[in-house]
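# Sequence and predicted model, in that order:
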Amino acid sequence: MSFINEFNLLLKARYSLIFIPTVEEDRLEYTIRRCVKLGKNRAIYSWNFVDGFLNTPNNNGTGKKNPLQALEFIEKLADDTPVLFLLKDFHKFFNDIAVIRKLRNLSRILQTQPKTIVIVAPENVTIPLEIRELVTILDFDLPTIEEIRDELKRLLGILDQSISNKDLIILIRACQGLSLDRIRRVLSKIIADNGIINSEGVSRILEEKQQIINQTQILEFCTSDTTINDIGGLENLKRWLRQRSDSLSEQAQNYGLPVPRGLLLVGIQGTGKSLTAKSIANDWKLPLLRLDFGRLFAGIVGESESRVREMIRITEALAPCVLWIDEIDKSFQQSELKGDSGTTSRVLATFISWLSEKTSPVFVVATANNFQLLPLELIRKGRFDEIFFVDLPTLNEREKIFTVLLNQLRPGQINKFNISLLAQESDTFSGAEISQSITEGMFYAFNENREFTTQDILRGLKDIIPLAQIEKQKIKDLQVWVESGRIRPASVRI
């Protein structure tokens, strides 16, 4: 049910105390006035601590810097006057016993009168226990796609500018998760910078989202210029991702496609799992949020559970986005080793439940080095759309990796290197180890004041002991899962 329909239903049912958690006071007041016009015709009196009541015929300023007097004004108003009282800043007085007692008394009186008190407060405000049973919480979501589209078209009309439908969709998707005030501010910044509104302003919008993330200590906003084409190999995984590149779009929703949940990448370290997570966000033009599970755990009892709920709230508010959880297996290892009275287990259980139940466009990319530590409830179907095994690169993939890396370091000079020989000599090397061998070769040549060559890279390969030689059993265990059909190979094996 939409906010307008739900709100009008509460007014019709004479709910006396409604609590709406939001920071968008102006947009909420505008929406409430629309609600009143659609439903019963009521007067709307708003109150804030500095100005007191506003919009009243003869009582402007009543209750200025006096919340108790504001409640007394509500009580004394004529019984048959249909009024909605919008109280701002009121949560600051939830620790005042006189205010709380007055609210409890008023809630009984207003049930027989056409009056409703709406308290507006930020989302992290806790309702006092004394009035919790009397208050109805009504969520006021961030601007919808339609609201964002209307705001963009309004500004485009003012600028007398037109943009393609494709660019409009890109901008709408980038603006999702921002309040209307933030959208207006960032669009003003784009206009000041470019003179027009276009899809090139997406980077400015992502910067605005970064400001929101920086205000928390739970998530990290990541930026990357890595694309899928910068990753050598992994053709099966790349094909799967390309098929879902527009899966978070409005067209996909209208088509009836379910919102993708995400994917789990497993394999030993250095095989490109984290690089893939970064490239997905960049290719899909979505903000990338990195979650460190260690930040969710706090020393105060109950705070860890509240932090995971806060993480979910922030992530969904910034949707559509990519949520990257690096080395998720370490969190489950801590769960087994810690004697924390079940806190870790409860936090992980909350997260796993959210994975299977979420409907918001949050694409989760989790990586794991030790697949054996992951519980079955995490890897069963319904948590992630797919699980991919990122194996050691094949001969063909090693050639692509060397080609990509050397092209980045020495553009246009790839013919100076024997890529075929390097790929043959780097068997059992991961992508990260191949990159390190090139770095080692560059050091050799740099110290001799010359350009590095194929022979320098071969020397670098000899100096590195591949991790695969140590992690042979892990790789074999994962290959068994692939053969069973439970995990898909990320690479095309020849």
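The structure has been received and is ready for your questions. The shown structure was predicted, so the numbers you read here are calculated from the model rather than taken from an experiment. Numbering: from 1, shown residues only.

# contacts, neighbours, all on C-alpha from now
Noted.

# which residue is nearest the centroid of this structure?
residue 315 (2.9 Å; C-alpha atoms, centre = their mean).

# Which elements pack onto the helix or strand encompassing that one?
Following DSSP states H and E, the helix or strand that holds residue 315 is helix 303-317. If you count contacts as 3 or more C-alpha pairs under 8 Å, 6 or more residues apart in numbering; DSSP states H and E, helix 303-317 packs onto helix 343-357.

# residues making contact with the helix it packs on?
Helix 343-357 has contacts (C-alpha atoms under 8 Å, 6 or more residues apart in numbering) with 261, 297, 304-305, 308, 334-335, 338, 377-378, 382-384.

# Among those, name the buried ones.
261, 297, 304-305, 308, 335, 378, 383-384 (16 or more other C-alpha atoms under 10 Å).

# what's the closest of these to residue 176?
residue 261 (17.9 Å; C-alpha to C-alpha).

# isn't that closest one right next to residue 364, touching?
Yes: at 6.2 Å, residue 261 counts as touching residue 364 under the criterion of C-alpha atoms under 8 Å.

# The longest helix belonging to the chain packs against which elements?
Determined from DSSP state H, the single longest helix within the chain is helix 431-447. Here helix 431-447 touches helix 395-409, helix 454-462, going by 3+ C-alpha pairs under 8 Å, 6+ apart.

# take a look at this one as well, against the first:
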Amino acid sequence: AINTLATPDGTAVLVLQNFHRFMQSAKIVQALSRQIIAGKQNRTIVVVLSPVVQIPTELEKMFVVIEHDLPSREQLAEIARGIAVEADELPEGPELETVLDAAVGLTRMEAENAFSLSLVREDRITADAVWEIKTQTLKKSGLLSLHRGTEDFSSLGGLSALKAFCKRAMLHPSRGNPLKRPRGVLLLSPPGCGKSQFCKLLGNEVGRPVLTLEVGSLMGSLVGQSEERTRQALRVIDAMAPCVAMIDEVEKAFAGLNGNGDSGVSSRMFGQFLSWLNDHESDVFVVCTANDVSKLPPEFGRSERFDGIFFLDLPSREEKDAIWNLYLDLFEIDRDQRLPNDTNWTGAEVKACCRLSALLDVPLLQAAQNVVPVAVTSAESVERLRSWANGRCLSANEPGIYRGPGDLPKSKSRRRVSRDPSHN
């Protein structure tokens, strides 16, 4: 029918919206193939509008894929001006920039809905209302989750070198130059040493939203769906720059890199992520955490993918005292009581002891009887991770290369050769 609409002086365009759901049918694939071939002579064009790229193999060479980027800050500002038409409905200056920061990463329709809802609730466009809609939107997508807390580094004891490194890199005046933008850090440690909490606090410390990429939620049941969802999530992260992107326990997130059991899906997703880590030009600071470095391929931590690989060791005595003071105040526990033996405890175990003491209304010494440190339950794993990090990673607690406990330079000893020929 479309061929009859075309004229020698004009072109007919057939627009098929959300037609990707029907392109798995053999009859439709054959009909589209014939129409596209005939359209070259009849001046007819077929346009398929789809949120995902799902082109059958028979039609791959016939279609040109055009991806539309999410609205830029200038386009979002134009959308806001089109909705806020009354006086004082649209903020100006720094307040408008805050609103645009909140709206970055939304589609045009999502931005219109967020701005409109803000007008209904607040009689003006505000960043808080936009953030609320944005959080719900990301949650519904199932690709990313957004964290916006109010706590900063003062609520996390220790890790002074890591804190100083990240703040200096992210707040440096020259980061406006794309060549001088920070890329991110890889954090290694035994469980409970504060990796995940550090990621969440970093965003509020430097004034950026924290996006958590849940790799498991990217998995799809259809062929190619997982890879497409990965590309979509990375595009959203780029669009929301400047931001902090966190992948927690990355060695578990991309489990199955050898391709066994999932037809190589994990390997392809991991390859996409590696390429993005190396090539992305957006102002995104990536923080990956890991508990078992042996499961990570060597190419993951190479230079220019991360600015540094930090090892978060069990807290020192000074750091542990700061952590105790922090949680004693948080749970309103009497400071005069005796502290338990916290040898080889992590910050999570100190918090657990304080929480149990407040929950059960018992002294800290009694609450500590319910705490078994990870350095005891997984002693071999902790020692193996410490041994690997020794001399290979930066220390999160003090500037410089990490040196394990008791790691002293060994003096070179010369081989002693006996002068007695019978002994040699």
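Received it, and whenever you're ready, just let me know what you need. Predicted, not measured: the structure shown is a model, and the values here were computed from it.

# Tell me, how many residues neighbour the aligned partner of residue 347 of the second structure in the first structure?
Using TM-score structural alignment as the criterion, residue 347 of the second structure maps onto residue 431 of the first structure. By the criterion of other C-alpha atoms under 10 Å, residue 431 of the first structure has 24 neighbours.

# if I look at residue 431 of the first structure, how far off is residue 270 of the first structure?
6 Å (C-alpha to C-alpha, to the nearest Å).

# Could you do residue 391 of the first structure as well?
Residue 391 of the first structure is 10 Å from residue 270 of the first structure, by C-alpha to C-alpha.

# Between those two, which contacts overlap?
In contact with both residue 391 of the first structure and residue 270: no residue, using C-alpha under 8 Å, 6+ apart.

# which residues in the stretch 101-250 of the first structure form helices?
All helices of the stretch 101-250 of the first structure, identified by DSSP state H, counting those that start in this stretch, fall at 145-159, 165-175, 180-194, 202-214, 235-243, 250-255.

# Out of these, indicate the one that is most buried.
Burial of the helices of the stretch 101-250 of the first structure is given as mean neighbour count (mean count of other C-alpha atoms under 10 Å); helix 165-175 ranks first at a mean of 19.

# mind listing what residue 246 of the second structure touches?
By C-alpha under 8 Å, 6+ apart, the neighbours of residue 246 of the second structure are 199, 210-213, 286-288.

# With residue 437 of the first structure instead?
457-461, 463-464.

# Format the residues you listed as TSV; extra columns: distance to residue 169 of the first structure and neighbour count.
Shown next, in TSV, are those (distance: C-alpha to C-alpha, whole Å; neighbours: other C-alpha atoms under 10 Å):
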residue	distance to residue 169 of the first structure	neighbour count
457	46	25
458	48	18
459	51	15
460	48	22
461	47	24
463	50	13
464	48	14
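
# Can you convert those residues into JSON lines and add a column each for distance to residue 494 of the first structure?
Converted to JSON lines, these look like this (distance: C-alpha to C-alpha, whole Å):
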{"residue": "457", "distance to residue 494 of the first structure": "26"}
{"residue": "458", "distance to residue 494 of the first structure": "25"}
{"residue": "459", "distance to residue 494 of the first structure": "28"}
{"residue": "460", "distance to residue 494 of the first structure": "27"}
{"residue": "461", "distance to residue 494 of the first structure": "24"}
{"residue": "463", "distance to residue 494 of the first structure": "28"}
{"residue": "464", "distance to residue 494 of the first structure": "26"}
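
# one step back: so the residue nearest to the centre of the first structure sits right up against residue 362, yeah?
Yes: counting by C-alpha under 8 Å, residue 315 of the first structure does reach residue 362; the two are 7.2 Å apart.

# what is in contact with the two at once?
Looking at what touches both residue 315 of the first structure and residue 362 (by C-alpha under 8 Å, 6+ apart), the common residues are 321, 323.

# if we can go back for a sec, make TSV out of the helices and strands packed on helix 431-447 of the first structure and add distance to residue 189 of the first structure.
Formatted as TSV, these follow (distance: least, C-alpha to C-alpha, whole Å):
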stretch	distance to residue 189 of the first structure
helix 395-409	33
helix 454-462	47
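
# And those: which comes nearest residue 74 of the first structure?
Nearest of those (C-alpha to C-alpha): helix 395-409, 69.5 Å.

# Report the angle between the closest one and helix 431-447.
40 degrees (axes from the mean of the first three to the mean of the last three C-alpha atoms, to 10 degrees).

# helices or strands up against helix 395-409 of the first structure?
helix 419-425, helix 431-447.

# Could you say which of those helices is packed most deeply?
Buried most deeply of these, by mean count of other C-alpha under 10 Å, is helix 431-447, with a mean of 18.
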